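**Q** Below is the sequence, then the predicted model.
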Amino acid sequence: MAGSSVSVDYSQAMNLEPVAAGDWLVVAPVLITMLGGALCLMLRKNTDLQPKLGVSFLVLLVVASAGLLLRVLDQGVITMVMGGWLPPFGIAFTVDALGATLTMIGSVVALCAGIFGMSTVDSTGRRYGFYPFLLLLMTGVCGAFLTGDVFNLYVWFEVLLISSYGLLVLGNDRIQLDGAVKYGVLNLVGTNLFLIATGLLYGMFGTLNMADIAGKVAELNNPASGTLATVAALYFLAFAMKAAAFPVNFWLPASYHTPNIVISAVFAGLLTKVGVYALIRLFVLVFPKSLDYMADVVALVAIGTLLVGAIGALAQSEVRRLLGYLVIAGIGSMLAGVAIGSEQAIAGAIFYAVHSIIVMTALYLASGVMNLMAGSYDLRKLGGLYQKNAAFAAVFLILAFAVSGLPPFSGFWPKVVLVAEAFDDSRAWLGAAILLSGFLTTLAMGRVWIYAFWRGGPEGTADGQSVSGDGAATMHLKGGTVWLPLLILTALIVYFGLQPEWMMDLSQRGGNSVVNPLGYLRSVFGGEG
């Protein structure tokens, strides 16, 4: 009736309390990178301003990510819902120690890549979008790490994939276009599987909020039957493709060596880790009982990934292709932690993911420096780099030890945890595969060291001689923007190796938040969790 009023209780569907100022840090990484990408895109013709703008926004991203991590460590899991609509009605950003840690490390790596690109990305690359694509890539990466909604996980995957396509073809060389086609086709298949699985999941539960699904799955009498088993299998295949796990790993070494080396570094550091993160989040948090009956399959995939990556690296004579296979081998170690599934094993996988993000980015940047010094990525054309720069040789040796899992660097501790958990879980063959992969990786990196650094010069030259890069390339080495990112990443590798307690604590908190998700559920639904 006209003039009548109806009292509506919005408290049942909406959060009527104002958002705490500190909780805005939950969405700050996404907002900063989105705004920075848009601004850099609008000013893309000003190629001199692009690096300054891009790096400035990446610095803000690191600050915001650090603040978010500190708040999560202080307050516990934090949830922020869009529009104030309560879960499961509203889209939720839910951040625990796992998501905050990976966001922080990813931000540092992106900043290092942005600084390195100031010298190695030319004006054409800047004009056609290196910094806008990099920032928007980080929008997708951060969104994936921070979201609490499965469909929005898919959306953020799409954001980072679209940005990665732009970065992959930047330069328009024929080899880049070939690599982009292989990269795009496999990721398109994985994306479609992801979307199909998400549709089936929504049909089963009527919600895509991760916490809500986790609660409903826990109430099922037989979570290993019917549609949920199909959904779990589809998700595993989709994320295995995106993580470049065996046997769907062949797209990575066919594409990661094609773009500018700083782009390869970002891809190697971040993109496959988002796939592993999604596996941990969904299989350990959302439907852990599905992992119980799939554990042996995941373990076999982990072993195949470990060995294919390490053996593939041994067979390469081109440094970038060799590093691509090492990315794959690292994914195998993380999948081993997922297969075991214990809290300590998941913590080991998280620690290894952090280590791999840093060390693979650093190794690709180091290979770029090798190319600047000698004019090639081909081991047959490299040599004498120790005589040219002993300090760089020492840095590369540290990276070689770290990626092989040797002490006293960052790769040693997570491998110790994973191997110990494998033996405790009566999966000695999985622990043996981790050790064998590390041994083969040591041989592969030792071969790079001997060919590129230790011997006097390339094949066909007298001892003590070496091919030099062109004059323009050599000039880049005189700037701090090439050396600073490499030194920052190497320092982190040494620090996490010598003082692993802080990162181990973060990893254990991240593992606990997914294996024992009560805090995660309470953050989303309050006392009902």
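**A** Thanks, I have it. Numbers count the residues shown, from 1 in each chain.

**Q** alpha carbons only for contacts and neighbour counts from here, please
**A** OK.

**Q** Can you get me a residue count around residue 175?
**A** 14 (other Cα atoms under 10 Å).

**Q** That one sits in which helix or strand?
**A** Per DSSP states H and E: residue 175 is located in helix 174-205.

**Q** packing partners for that helix?
**A** When contacts are defined as 3 or more Cα pairs under 8 Å, 6 or more residues apart in numbering; DSSP states H and E, helix 174-205 packs onto helix 150-168, helix 226-242, helix 251-255.

**Q** what's the angle from the second one to helix 174-205?
**A** Relative orientation of helix 226-242 with respect to helix 174-205: 160 degrees, computed using axes from the mean of the first three to the mean of the last three Cα atoms, to 10 degrees.

**Q** Next: the longest one.
**A** For helix 150-168 against helix 174-205, the angle by the same axes, to 10 degrees is 180 degrees.

**Q** Tell me how far helix 150-168 lies from the chain's centre.
**A** Here helix 150-168 is found 13 Å from its chain centre; the criterion is Cα atoms, centre = their mean, to the nearest Å.

**Q** And for that helix, what's in contact with it?
**A** By Cα atoms under 8 Å, 6 or more residues apart in numbering, the residues outside helix 150-168 that reach it are 91, 129-130, 133-134, 136-141, 143-144, 147, 176-177, 179-180, 184, 191, 194-195, 198, 208-210, 258-259, 263, 267.

**Q** hmm, try it at 7 Å
**A** With contact meaning Cα atoms under 7 Å, 6 or more residues apart in numbering, helix 150-168 is reached by 130, 133, 136-137, 140-141, 143-144, 147, 176, 180, 198, 208-210, 259, 263.

**Q** cool, and the second one?
**A** For helix 226-242, the external contacting residues (Cα under 7 Å, 6+ apart) are 187, 190-191, 193-194, 197, 200-201, 248-249, 272, 275, 278-279, 290.

**Q** Which among those residues count as buried?
**A** 187, 190-191, 193-194, 197, 200-201, 248-249, 272, 275, 278-279, 290 (16 or more other Cα atoms under 10 Å).

**Q** which one among these gets closest to residue 22?
**A** residue 278 (26.0 Å; Cα to Cα).

**Q** Pull the contacting residues for the closest one.
**A** residue 239.

**Q** Tell me which helix or strand it sits in.
**A** Using DSSP H and E, residue 278 maps to helix 272-279.

**Q** and the angle from that helix to helix 150-168?
**A** Using the same axes, to 10 degrees, helix 272-279 lies at 170 degrees relative to helix 150-168.

**Q** can you give me the offset of helix 272-279 from its chain's centre?
**A** Distance, centroid of helix 272-279 to centroid of chain: 7 Å (Cα atoms, centre = their mean).

**Q** Comparison target, given below:
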Amino acid sequence: MAAETVDISHAMVMAPATAGDWLVVAPVAIPILFGALLLMVRHETRLHSGLAIGGLLMTLATNIGLLARILNEGPQVMTMGRWLPPFGISFTADALGASLALVATLVACVCAFYGLKDIGATGRRYGFYPFMLLMMAGVGGSFLTGDIFNLYVWFEVFVISSFGMLILGSTHQQLDGATKYAILNLVGTTLFLTATAFLYGIFGTLNMADIARKADAMRETGPLVTLTMLYLLAFGMKAAAFPVNFWLPASYHTPRIVTAALFGGVLTKVGVYALLRVLVMLFPDERQVLSGVIAWVAAATMILGIMGALAQSDIRRMLGFVVISGVGVMMAGLALGTEEGLTGTVLYAFHSVLAMTALYLLAGVMNEIGGSYSLHDLSGLYRKSPLIAALALLLVLAVAGLPPASGLWPKVLLVRASIDAGQPWLSFAILLTGFLTTVALGRVYILAIWRQKEAPAGEAAAAASPRIGYAALVILTVPVLLLGIYPDPFIRIAAAAATGLIDSSAYVGAVFPMGVQP
């Protein structure tokens, strides 16, 4: 009796993956492979920095290729194990995820370079660079996954890796900060997992494209507003939004400055990304219901965050509050939900990743030159390093939202979108935050860089020449300045990301071509 032929074409991907398809998973696979390689040569610590920088540069190249392909062809999909979605786990890259992955990898390359001087042999021996690569794999996976449970998995990957980086050195201050960081992230993770279990019970699927196309039919029977509120709370904690932001200033000032720079620039943006992906693309009607709550949370986050910065004399602690304030600005666009508002949020995320990483590295260079992070001790740095004075001025202008740097255009878009949406009070909150940021960072500039005070008797002037720090800052300030004076390419990418969130048809069509039903 002849064997019966089974047609598996409706369940499996039959066509071989093209070379271009591998770009979708390469930004995650490459850091994992290089992290494993570093563990294999863990005793050869002199090789760690070179291998890490090489791996991150390869990841950056694949991110550039992936974003270029998305802008030309639309969202890109690769499903694991050849199973068709939603049964197979899909990586789905669109303009939002790919652009954020690109900017995050760029600052990771700079931080790995800065680590040449900031991370000694002991730090390399205890795994700084493997932790860093695995953290970036988790960040890349979060930005590129098309499955909400795997978003949780990638969150766990980068949280566990970041915890290892946070305690590197094992000082009392680091262990105290790491404990708060771990416990409060565990609470956020538990909320995330609870919401995801709830979501699976309602939809019977965890594929984001599948959820997006089924959400309309579920609104009459499923408690989607409750589900959305759970995600808002969980991701709000990950993003350090008010009132669940107290973990960030308690921990980000404790590790090595290169670790704090990477955390401050990248990690909160993953939480903001998750809010955008879930609330705007998956549950837009529920986001609209909660828009008033989100707007007040955004205003409280940005204003109370920058007021916390005004109260600090330690530059590292101050920058933690500036990070929180920036999260509030990004949430303003989420509250508005319009294309212009979301474009402003995505553009601000680009700016914040670059500028906040640069500010933390600037603090490290200031400490190296002046011998302290305290505004009580620092003074006269412009005499010791005119270059630092110039770079610091540019970064202060950027974070305050003043020309000619990167923070101007996102705030212009967000203020205009707030006024157009009939919420002038939200635009006032954004402008007030910009003014208070100018005061807070201007205070740092005046006291640490311009102020002159006599050194105590017998204390020699610092003679440090942090060339690696200078180079890292210059690399980051170039795109910060470019985004300010030539914003059009960045705005186009941010607008493409915002359009893809509001109209998910291209995203869904890439995962389920020609309306294929699971």
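**A** Yep, that arrived. None of these values were measured; they are calculated from a predicted model.

**Q** related to what we said a few turns ago, among the helices and strands packed on helix 174-205 of structure 1, which comes closest to residue 525 of structure 1?
**A** It's helix 150-168; of those, that one is closest to residue 525 of structure 1 (Cα to Cα) at 16.7 Å.

**Q** Select, out of the helices and strands packed on helix 174-205 of structure 1, the one closest to residue 526 of structure 1.
**A** When these are compared (using Cα to Cα), the closest one is helix 150-168, at 20.0 Å.

**Q** Measure the mean distance from that closest one to structure 2 post-superposition.
**A** Its matched residues in structure 2 lie on average 0.3 Å from helix 150-168 of structure 1 after superposition (mean Cα distance after the TM-score superposition for structure 1).

**Q** Please apply the same query to stretch 65-75 of structure 1.
**A** Mean deviation for stretch 65-75 of structure 1: 1.0 Å (mean Cα distance after the TM-score superposition for structure 1).

**Q** looking at structure 2, where would I find the counterpart of that stretch?
**A** Taken onto structure 2 by TM-score structural alignment, stretch 65-75 of structure 1 occupies residues 63-73 there.

**Q** List the buried residues for the matching stretch?
**A** For stretch 63-73 of structure 2, by 16+ other Cα under 10 Å, it's 63-67, 69-71.

**Q** same thing with stretch 408-422 of structure 2?
**A** For stretch 408-422 of structure 2, by 16+ other Cα under 10 Å, it's 408-418.

**Q** Any idea how many residues pack against residue 394 of structure 2?
**A** When neighbours are counted by other Cα under 10 Å, residue 394 of structure 2 comes out with 21.

**Q** Contact partners for it?
**A** By Cα under 7 Å, 6+ apart, residue 394 of structure 2 lies in contact with residue 405.

**Q** What residue in structure 1 is paired with it?
**A** Using TM-score structural alignment, the partner of residue 394 of structure 2 in structure 1 is residue 398.

**Q** Quick one: average offset of the host helix or strand of that match versus structure 2, please.
**A** Using DSSP H and E, residue 398 of structure 1 sits within helix 390-403. Once fitted to structure 2, helix 390-403 of structure 1 is off its aligned match by 0.5 Å on average (mean Cα distance after the TM-score superposition for structure 1).

**Q** Tell me the helix or strand right after that helix.
**A** helix 412-424.

**Q** what's the mean deviation for that following helix versus structure 2?
**A** Helix 412-424 of structure 1 sits 0.4 Å off on average (mean Cα distance after the TM-score superposition for structure 1).

**Q** The very next helix or strand once past that helix: average distance to aligned residues in structure 2?
**A** Using DSSP H and E, the helix or strand that follows helix 412-424 of structure 1 in sequence is helix 428-449. Taken over the aligned residues, the distance from helix 428-449 of structure 1 to structure 2 averages 0.5 Å (mean Cα distance after the TM-score superposition for structure 1).

**Q** what's the offset of the helix or strand following helix 428-449 of structure 1 from the middle of its chain?
**A** Sequence order places helix 471-476 as the next helix or strand after helix 428-449 of structure 1, per DSSP H and E. In terms of Cα atoms, centre = their mean, the centre of helix 471-476 of structure 1 is found 31 Å from the chain centre.

**Q** tell me what helix 471-476 of structure 1 is packed against?
**A** With contacts defined as 3 or more Cα pairs under 7 Å, 6 or more residues apart in numbering; DSSP states H and E, helix 471-476 of structure 1 has these neighbours: helix 343-374.

**Q** Now do the helix it packs on: distance to the chain's middle.
**A** The chain centre lies 10 Å from the centre of helix 343-374 of structure 1; the measure is Cα atoms, centre = their mean.

**Q** Could you do stretch 424-438 of structure 2 as well?
**A** Worked out by Cα atoms, centre = their mean, stretch 424-438 of structure 2 lies 22 Å from the chain centre.

**Q** which residues in structure 1 does it align to?
**A** With TM-score structural alignment applied, stretch 424-438 of structure 2 matches the range 428-442 in structure 1.

**Q** Likewise for stretch 111-126 of structure 2?
**A** Stretch 111-126 of structure 2 maps onto residues 113-128 of structure 1, going by TM-score structural alignment.

**Q** For that stretch, could you pull out the residues that count as buried?
**A** Buried, per 16+ other Cα under 10 Å, within stretch 113-128 of structure 1: 113-121, 123, 125-128.

**Q** Out of the residues you listed, which comes closest to residue 333 of structure 1?
**A** Distance to residue 333 of structure 1 across those (Cα to Cα) is lowest for residue 113, with 24.8 Å.

**Q** how close does whichever strand or helix holds the closest one sit to structure 2?
**A** Element membership of residue 113 of structure 1 [criterion: DSSP H and E] is helix 97-120. On superposition with structure 2, the mean distance recorded for helix 97-120 of structure 1 (mean Cα distance after the TM-score superposition for structure 1) is 0.5 Å.

**Q** ok, average deviation of the helix or strand just after that helix from structure 2?
**A** Using DSSP H and E, the helix or strand that follows helix 97-120 of structure 1 in sequence is helix 123-127. Superposing on structure 2 and averaging over aligned pairs (mean Cα distance after the TM-score superposition for structure 1), helix 123-127 of structure 1 comes out at 0.4 Å.

**Q** picking up where we left off before, greatest separation within the buried residues of stretch 63-73 of structure 2: which pair is it?
**A** 63 and 71 (12.3 Å).
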